[in-house]
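K.L.:
The sequence and its predicted three-dimensional model are supplied below.
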Amino acid sequence: MSKYALFLRGINVGGINLKMAELRAALATLPLSKVRTLLASGNVVCSAEVTADELKSMVETLLRERFRYDAWVVVIEAPTLESIIDACPYPADDAQTTSYVTLSSDPAALDELARHASEIPGAEFVRLSPEAIAWPATAGSTLDSPFSKLSAKARYKSTTTTRNLRTLLKAQDFLAG
């Protein structure tokens, strides 16, 4: 049985509103165990006897059918999440800076994102793994960050989602417990 963190793109923003209790109830119809949601932004931890790709497909299909929206999910295995967090050079708790990690289900899309980001003056980022790029933003001005503006483009919608480092740490704690 493998442990996973699932990160749903665009939940409870932009008109896609899901109550976490409804999400958990829907996920209970899948062959998952130890399902927990974190915060209200589409973060789930669970265990399953399927591959990450199979889990991604099952969850996206379920969400599309049950909640009628164009669902996109990034699935990260627990050991990979731990290595992503360990590789992040930015602080989890800093009053002036918020540390973000953009996660992707498609390393090629993340390669492209990194390539474009490297061409933007002032865009600071670090590739953490094939699935993750970390980047800092001045507290309170995340949406003005060069990397945030780039990663928000429609091109990356189906393959990426961004979380602050504190959320990843919380998912890691839930997976360890």
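P.N.:
Good, I have the coordinates.

K.L.:
alpha carbons only for contacts and neighbour counts from here, please
P.N.:
Noted.

K.L.:
where exactly do the strands run in this protein?
P.N.:
Taking DSSP state E, the strands of the chain run over residues 2-8, 32-38, 43-48, 73-77, 97-104, 126-129, 132-138, 160-164.

K.L.:
What is the fourth one packed up against?
P.N.:
Contact analysis of strand 73-77 by 3 or more Cα pairs under 8 Å, 6 or more residues apart in numbering; DSSP states H and E lists strand 2-8, helix 52-67 as its packing neighbours.

K.L.:
And here is the other one:
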Amino acid sequence: MEYVALLRGVNVGGITIRSADLRELFAGLGFDNVRTYLASGNVRFTSDAAERAELKAMTEQALTERFGYEAWIVLVTLDELRRARDELPFDSADTSHNSYVIFCADGVTRDALVQKCHDLPRGEERILPGPGVVYWNVPVVDTTRSPFGKELGRAAWKRTTTNRNIRTVNKIAA
């Protein structure tokens, strides 16, 4: 099975991990075809292990032990990542807006995040549920200041979500 580990909070906020070190760690865990994408904690690999929860726990523990931080990842299959990309409901060529895919650890998290966004002022933001994800489209100038952007930054979502710009998702999926 081909997986993508999406690390939360890497190379921001003082947690710096080089791509070469990530590749070495994942290969050391017995994964094959390990590749990293960009410097934001994206690792694509193959594994014969059948239990996703075990892979996630093992990877988080290894990251924590090796790099000395409390690691959180969202683990998706490559097919799930490609489906999220393919079903993006926004125009990714629109340069006035950023389109993001918020990957969620499970359906409960996704549903809670979608419900929470109903209570926030929207402005020009658009937020829509997708297959295991939440899609977010926001004016470029408002990404970090938007109500939803601030909500995503809350500690409540730290362990169960991570977001990627659609351009990053496209690079991982290629």
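P.N.:
Nice, thanks for sending it over. These numbers come from a predicted model, not from an experiment.

K.L.:
Include mean neighbour count when you put the helices and strands packed on strand 73-77 of the first structure into a markdown table, please.
P.N.:
A markdown table is the format used below for those (neighbours: other Cα atoms under 10 Å):
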| stretch | mean neighbour count |
| --- | --- |
| strand 2-8 | 22 |
| helix 52-67 | 16 |
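
K.L.:
which stretch among these comes nearest E82 of the first structure?
P.N.:
strand 2-8 (10.7 Å; Cα to Cα).

K.L.:
mind checking how far that closest one is from the chain centre?
P.N.:
Strand 2-8 of the first structure sits 9 Å away from the centroid of its parent chain (Cα atoms, centre = their mean, to the nearest Å).

K.L.:
Specify the angle between it and strand 160-164 in degrees.
P.N.:
100 degrees (axes from the mean of the first three to the mean of the last three Cα atoms, to 10 degrees).

K.L.:
which residues does F147 of the first structure contact?
P.N.:
A117, A123, E124, F125, W135 (Cα atoms under 8 Å, 6 or more residues apart in numbering).

K.L.:
which residue packs closest to T102 of the first structure, ignoring adjacent ones?
P.N.:
T162 (4.2 Å; Cα to Cα, 6 or more residues apart in numbering).

K.L.:
now that we're looking at that neighbour, how far away is A21 of the first structure from it?
P.N.:
22 Å (Cα to Cα, to the nearest Å).

K.L.:
Among these two, which residue is more densely surrounded?
P.N.:
A direct count of neighbours by other Cα atoms under 10 Å for T162 of the first structure and A21 places T162 higher, at 22 against 12.

K.L.:
Pull up the gap between that one and C88 of the first structure, please.
P.N.:
Taking Cα to Cα, one finds T162 of the first structure at 14 Å from C88 of the first structure.

K.L.:
how many neighbours does K170 of the first structure have?
P.N.:
Neighbours of K170 of the first structure (other Cα under 10 Å): 14.

K.L.:
Same check on E151 of the second structure?
P.N.:
E151 of the second structure has 15 neighbours, counted by other Cα under 10 Å.

K.L.:
still on that earlier bit, would you turn the strands of the first structure into CSV with distance to A25 of the first structure?
P.N.:
Formatted as CSV, these follow (distance: least, Cα to Cα, whole Å):
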stretch, distance to A25 of the first structure
strand 2-8, 15
strand 32-38, 10
strand 43-48, 12
strand 73-77, 17
strand 97-104, 25
strand 126-129, 32
strand 132-138, 29
strand 160-164, 23
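
K.L.:
Need the outlier residue of the first structure, farthest from its centre.
P.N.:
P121 (25.4 Å; Cα atoms, centre = their mean).

K.L.:
Go through stretch 78-97 of the second structure and flag the buried ones.
P.N.:
L78, E80, L81, R82, A84, R85, L88, P89, F90, S92, H97 (16 or more other Cα atoms under 10 Å).
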